[in-house]
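In: sequence-free structure coming up:
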C-alpha cells in the first residue's frame, strides 16, 4: 500500500492538573505511517526551579513542538531522536500532587510503515521515569540498531497487513520520478529520476526498497537530513541549472552605478554615477527597473525580497549548482543601494530618475544625459508606509541568506541590515500613507493599492530574521484584524498585492496561525488551478493582460512552496511545473531570452538593443526589426496575449518588456523544480534561522502533512472554535 507521506511532524500539547496516580503512565497507538502517545507524569516534588523532560525515541524523528514548553534541544540521528523540553515562565512551578500531561501525534519517516510505536525512554528532571520494552536508557549507535534491522521488522508487519490487499499495488517495478502527477502508474516524463533504490553516496541518507507480498517499490527514506545533502542524478525536461545561471546574469545586466571588477556583462559599464539625494547623499548603485533607467524603490525592494526567499528556501540548489555566490551578490547589490537610500531613521529615498523624462530617451545607460537626476523621498511629513515596509522586508530577507552564507554568524553587515529594517518598520508603522501620494511620479508606473500587506509582510520577515516575538505578535494581530485569511484580490501575487505571500510565510513561521494559513494557501492554489476561464488554450494562468508571465510565475513559486509544505503536494507541484514549462518551451517557444527554442530576440530593453560603441543608439534602433545587438540572457519577457500569441518586437512593450520583478518569482519557482528533481522527498528545514534557534521563543513549526493524514489541533484553538459555535447556538435558540 503506497500512501502520500511527508517527512514527519510531531505536535506535543502540554498541560497539568491533579491526579492521584503515583507512577508515570505512557500509552501509545500506531496505525501505519503515524503514532500517538500520552505521557502522565505525577509531580512528587515541587518544581521550584522549573522542569525538564528528555524524550529519546528509537526512530529518526525530525522535530517536535510543545505549546506549553520550550524545545530547548534536539539531537536527530540515523536511528534515534532526542528532545529536551523545558517549562515556560507561567508553568515553571508545579506543586506536589499535580500531574504533567503530554499528548502527542507523530509520523514515522517517509516510507516507513508500522503497527507498533517506536520504543521510548523518558527522563524527567534527569531521572528515567519510563522505559519501553526493549529500550535502552542511552542512545544506541547505528551499528546496534540499523535502519535495515528496523525495516525488516516493519516489512513483516506490513506484509501481514497487506496480505489480502491487491487494490493499491503497482505492476512490476516502479521508477521514483520525484514529481508524480498521478497516484497510479503514470510516470511524469518532465522529471525522470533514478530508481528509488539509491546509494548513500548519492544522497547522504540511508535508502532502501521495502518488499511486500505484492512487490511494491517504496519512496526514498530520509532517515537524517544532512547539513549539505548531495544531489542525486536527475534527467529533467529543461536545464534548470542553466536557467538559474542566466537569470542571475539578467540581474547583473540591470546594475546601475560602478560595476565590480568581476563584471560578467561585457557590454555594460559604469552608469548614473551622479545619482545624488537632495542633500548630496550618495544614491549610486542599485538596479534599473526594466528596459528603462529609472530606479523605482518599491518594485526593486519587492524583487530583492522575493529573490531572497527563493535563495533561503532552496539553498541547497544554489549551493550545488555553483550559483550561490552569484545569488548572494545579486541580493547584496540591491541591499547596498537600499542602505544608502535609507539616509536616516525616518527618511527613505524611493525613486531616482523621472519616469516620463527617462522614457523620452532611448540609448545606453552609460550615455544618459549628464547632470544629477531627480531623487524622491518619503519622510515624516510625506510618509510612504508601503515603501518603507517593503524595504524593511528586503533587508530582513537578505540578512537570512547572508547569515547562512556566514555559517549562522551575525556579521556586521547582517546587523546593519537588521538595524535599518527595524527602523524602517517603525517608520512605516508610525507614519502611514501610500508612498505614491508622497512620490507622485511613481503613481503612473507603480501605484500602490494598500499598505496593509506590506506591514504584515515586513513584520514576518523581521521576525524570521531576528526571532523577536513582538514582530510575530504584530503580524498575527494585523493578519486577523485585517482579514488576511481571505483570498487575494483577483488571485494575484505581485509587487502591489503580497497577500498570498503573507499567507505562505505565515504557514512557514507562525505557531498560532500557521494551521489556518495552511488552509488559506490550500484554497488559494486550488482556486488558481480551477479557474478555467482564466487560462489560455495553451494552459497558461492568465491573471492580467500586461505581462501575464510574471503573475503565473509568482503564483507557481507560492504553490511550489505549498507543495514542499505538504499542501496538496502532488497536484501543486505538477501545476506549478506546467506553468514554468509553458514559459520554457511547452508553449512552442521559450519566453526566456537566450534560452531554449524560439526565445525572444527583441526584448524591450534599451541597453541590450544598442550596438557596440561608438555606434549610435537612438529611437531608430528601437524601431528596427533587427534582433537586439546583445543577448539579455535570462530575462523573462511579459508574455503572450489570451490567445497564446506573442509578437517579438521592441515596440510591443506590453509583451516584450522585461523587469526586475518578472524574474524574481520565476527564478524561485525554477529553483523549486530543481530541488524536487535532485533532492526528492527531502524536506526543507529552517532550524538554522534565528526564529528557530535557541534563545528565541519559538524554535519549531508544524510540518504541514499531505491530504489524508492526521493533524493535531491545539486544545486552545479547539476550545475557541467550540465556544464560538456554542455562542451562536444559544443566540439562535433564544432568538
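Out: Everything's here; your move. Remember, predicted model here, so these are calculated numbers, not experimental data. Numbering: from 1, shown residues only.

In: For the rest of this, base every contact and every neighbour count on C-alpha atoms.
Out: OK.

In: quick one: contacts for residue 256?
Out: Residues near residue 256 by Cα atoms under 8 Å, 6 or more residues apart in numbering: 270, 271, 272, 284, 285, 286, 287, 288.

In: Quick check: closest non-adjacent residue to the second one.
Out: I take that to be residue 271. Residue nearest to residue 271 in three dimensions, not counting chain neighbours: residue 366, with 4.5 Å by Cα to Cα, 6 or more residues apart in numbering.

In: Can you get me a residue count around residue 644?
Out: Residues within reach of residue 644, counting by other Cα atoms under 10 Å, total 15.

In: Am I right that it is in a helix?
Out: No. According to DSSP: H, G, I helix; E, B strand; the rest coil, residue 644 belongs to no helix; its state is coil.

In: pretty sure it contacts residue 536?
Out: Yes. Under the criterion of Cα atoms under 8 Å, residue 644 makes contact with residue 536 at 6.4 Å.

In: picking up where we left off before, let's see which of the contacts of residue 256 end up in helices.
Out: Nothing among the contacts of residue 256 maps onto helices, per DSSP state H.

In: out of the residues you listed, which are buried?
Out: Buried subset of these (neighbour count, 16 or more other Cα atoms under 10 Å): 271, 272, 284, 285, 286, 287, 288.

In: Which of those sits closest to residue 417?
Out: For these, the residue nearest residue 417 by Cα to Cα is residue 286; the value is 15.5 Å.

In: What segments of the stretch 501-650 of the chain are strands?
Out: For the stretch 501-650 of the chain, strands defined by DSSP state E, counting those that start in this stretch do not occur.

In: And the chain, by the same measure?
Out: 10-18, 25-30, 34-42, 52-57, 69-76, 81-87, 98-107, 120-124, 127-131, 191-192, 235-236, 295-296, 348-352, 375-378 (DSSP state E).

In: Output those in TSV, with distance to residue 609 and mean neighbour count appended to each entry.
Out: TSV is the format used below for the strands of the chain (distance: least, Cα to Cα, whole Å; neighbours: other Cα atoms under 10 Å):
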stretch	distance to residue 609	mean neighbour count
strand 10-18	55	19
strand 25-30	65	15
strand 34-42	59	20
strand 52-57	63	21
strand 69-76	55	20
strand 81-87	58	21
strand 98-107	56	20
strand 120-124	67	20
strand 127-131	73	15
strand 191-192	36	22
strand 235-236	32	16
strand 295-296	19	24
strand 348-352	23	25
strand 375-378	27	22
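
In: Pasting the second one now:
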C-alpha cells in the first residue's frame, strides 16, 4: 500500500516549494540486516566459517609480517584494497554507538552487529599492540589505486604505516581510542572480559594521542593525503576520544578534559570541511563524519545534560541545538542543501555519508530531547519537536531506500532497482569460485570498463548516491557517486534499527 508523504520543504527567500512524491512501503528490518551484512564483504584477513558473503575469500594474510607485527584483519574502507585506519576506526565507533543506542531494537541482527564491531576492534587491538606506536594504514594507496584486482589476488605493496612519539598522529590515535571505548560498552553485557580489554587499551591509546600531539598529515604526508587527510585538525578527535572514555568510565578526568577542551574547537581560526574547503560560518558545530567530530561530540555529551535545566546554556546543548537548526529544511540558519527530491547535501564527495551520519545524530538527539521534554528553537518562530527531527531523518532513510525521483534504492541488494555497476574491485571481478586463476594488476581492466553488471552482489552496500539533480549514472568510473564506504553504512545501522522498531513514527 502507498501513501503520500512530504519529503522536504525548501525555503527560497519567502517562497516555499513543497515536493510531494509517492512513498512505497519500506522494510526497515530487511534494510538493517543487509546494512550489517555489507561489512562482511569488506573484511580483510582470514574469513571465519560463519562468513555469509561467500563470494569473498581470504586476503592479505601476511599484513605486517615483513616488520614482525601481525596486522591481519580489519576492513577495506571502500572499493579499494587499502586499510585506512582513520575511517575504519570511525566506522567502528559508529557501529558501536548504534548498538549502544539502538541494540535492543536489532533483534536477531544484534549478534551480527557485534561481529561487525569485533572484526574492527580485533584489528585495532593489533594496530595498537606495540608500545609507542600506532599503526594507521596498511597498503600503498598509489600502487593499489593503479590496479583493478580482487583483494584475494593483491600483489601491490602492503606497506604498514605507523605514528609514534617522534612522528605523531593524534587524530587517528584518538579516533581509535574512541572506537575501543565505545566498543567496550557494546560488549559489556555479552563479553565482559573483552570489554575490559578494549577499555584498557582505549585509555592507553588516548594517553598516547594526547601526550604526543601532532597530525599524521605532517608525519605521513602524501601517503595519507589526499586519501584521508585530516582537514579539521586533531583537536576534535582528542575531545571525541575523551567523550567516549567518559561515557564508558564516568571518570571526572575525562569529563574535565571534554568540558575544558570543547571551547578550543570553536576558537580555531580556520574550519575546513571534508574536502578542505573553509567553512563560511566559521564554526564546526554543523559538521560530523570521519574527519570532523564536533556535532557528534555535542550530541553525545548532551545526553548527560539535556534533562538539567541549568545546563541548557552549556556549549554542548547550545551547539547541539545549533546543529539541528543547520539541518532542518525550514530553519533560517540551515547550512545544508536539499535536492529537488529531498536528499540532504553537503560539500564533499560520497554525499550519502552526510545523509546517514547526520540522520543518526537527528534520531539520537530526538530521543534525548524527548526524555527531557524539550524542543529546539531555530529563529523566525521555528520550533522543532523531537518528532520533527525523526521526520527529517526518515525522509533521508526513505530516499536512500527508493522513495526518490529515480525510484532506485541506493543500497545494493535492497528493493527491485538498485546500483548494478558499483565502483568496487571485489564486486566487479569474478569470484574465485568462478575464476580460480590469478587476475593481476591490469588483468581486471576489462571488467572495470565493461557495461555489464557486477557479477558479485555486495549486499547492503550504500553507494555515494545521486547528484544534486537526483540523477544517478550507475557507472563504475563515477566513483564519487558509485563507490560504497564503511562510513556511509556504519551510522545507517543505528538509524535503521530505530525505524525497524518505530516504523510509523
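Out: Sure, I can see it. Since the model is a prediction, treat every value here as computed from it, not as a measurement.

In: where does the TM-score land?
Out: Here the TM-score for the pair of chains, by TM-score structural alignment, normalised by the length of structure 2, is 0.83; 445 aligned residues with a Cα RMSD of 2.6 Å.

In: quick one on the thing from earlier: mind giving me TSV with the buried ones among the contacts of residue 256 of structure 1 and columns for distance to residue 16 of structure 1?
Out: Output for those, formatted as TSV (distance: Cα to Cα, whole Å):
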residue	distance to residue 16 of structure 1
271	66
272	65
284	60
285	58
286	55
287	56
288	59
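
In: just those residues now: which is nearest residue 42 of structure 1?
Out: residue 286 (61.6 Å).

In: Structure 2: which residue goes with that closest one?
Out: In structure 2, residue 286 of structure 1 lines up with residue 74, judged by TM-score structural alignment.

In: Do I have it right that that match meets residue 116?
Out: No. Look at residue 74 of structure 2 against residue 116 with Cα under 8 Å: they stay out of range, at 9.8 Å.

In: ok so, going back, wait, what's in contact with the residue nearest to residue 271 of structure 1?
Out: Going by Cα under 8 Å, 6+ apart, residue 366 of structure 1 touches 268, 269, 270, 271, 272.

In: swap in residue 292 of structure 1?
Out: Residue 292 of structure 1 neighbours (Cα under 8 Å, 6+ apart): 358, 359, 605, 606.

In: Quick one, which of those residues are buried?
Out: By neighbour count, with 16+ other Cα under 10 Å, the contacts of residue 292 of structure 1 hold 605, 606 as buried.

In: Pick the one among the contacts of residue 292 of structure 1 closest to residue 402 of structure 1.
Out: Nearest member of the contacts of residue 292 of structure 1 to residue 402 of structure 1, counting by Cα to Cα, is residue 605, at 30.7 Å.

In: doesn't residue 290 make contact with the closest one?
Out: Yes. Under the criterion of Cα under 8 Å, residue 605 of structure 1 lies in contact with residue 290, with a separation of 7.2 Å.

In: who touches both of the two?
Out: Contacts common to residue 605 of structure 1 and residue 290, judged by Cα under 8 Å, 6+ apart, are 657, 658.

In: Please say which position in structure 1 residue 262 of structure 2 maps to.
Out: Checking TM-score structural alignment: residue 262 of structure 2 goes with residue 479.

In: Then residue 92 of structure 2?
Out: Per TM-score structural alignment, residue 92 of structure 2 is aligned with residue 304.

In: Nearest spatial neighbour of its match, chain-adjacent residues omitted?
Out: Using Cα to Cα, 6+ apart, the closest residue to residue 304 of structure 1 is residue 394 (5.6 Å).

In: quick one, what contacts the aligned residue in structure 2 for residue 348 of structure 1?
Out: In structure 2, residue 348 of structure 1 lines up with residue 134, judged by TM-score structural alignment. Residues in contact with residue 134 of structure 2 (Cα under 8 Å, 6+ apart) are 127, 128, 162, 163, 164, 173.

In: Present the residues you listed as a markdown table; the columns should include distance to residue 420 of structure 2.
Out: As requested, the contacts of residue 134 of structure 2 are exported to a markdown table (distance: Cα to Cα, whole Å):
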| residue | distance to residue 420 of structure 2 |
| --- | --- |
| 127 | 35 |
| 128 | 38 |
| 162 | 37 |
| 163 | 39 |
| 164 | 42 |
| 173 | 36 |
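
In: Just give me the closest of the residues you listed to residue 324 of structure 2.
Out: residue 173 (28.8 Å).

In: Would you agree the closest one is in contact with residue 207?
Out: No. Assessed by Cα under 8 Å, residue 173 of structure 2 is found out of contact with residue 207, at 9.3 Å.

In: With neighbour numbers in mind, choose between the two.
Out: Taking other Cα under 10 Å, residue 173 of structure 2 and residue 207 do not tie; residue 173 has more neighbours (37 against 17).

In: any idea what the more buried one aligns with in structure 1?
Out: By TM-score structural alignment, residue 173 of structure 2 lines up with residue 388.

In: From residue 287 of structure 1, how far off is that match?
Out: 18 Å (Cα to Cα, to the nearest Å).

In: Please look at residue 188 of structure 1 and residue 181 and confirm they touch.
Out: Yes. Between residue 188 of structure 1 and residue 181 there is a contact under Cα under 8 Å: 6.6 Å.

In: Confirm for me that residue 3 of structure 2 is in contact with residue 20.
Out: No. In this structure, residue 3 of structure 2 is not within contact of residue 20 by Cα under 8 Å, at 10.6 Å.

In: Compare neighbour counts for the two and give me the winner.
Out: A direct count of neighbours by other Cα under 10 Å for residue 3 of structure 2 and residue 20 places residue 20 higher, at 14 against 9.

In: and that one, how far is that from residue 346 of structure 2?
Out: Distance from residue 20 of structure 2 to residue 346 of structure 2, by Cα to Cα: 22 Å.

In: Then residue 397 of structure 2?
Out: 16 Å.

In: can you check residue 124 of structure 2 too?
Out: For residue 124 of structure 2, the distance to residue 346 of structure 2 - Cα to Cα - is 30 Å.

In: Contact partners for whatever residue of structure 1 lines up with residue 395 of structure 2?
Out: Residue 395 of structure 2 maps onto residue 578 of structure 1 when the alignment is built from TM-score structural alignment. By Cα under 8 Å, 6+ apart, the contact set of residue 578 of structure 1 is residue 539.
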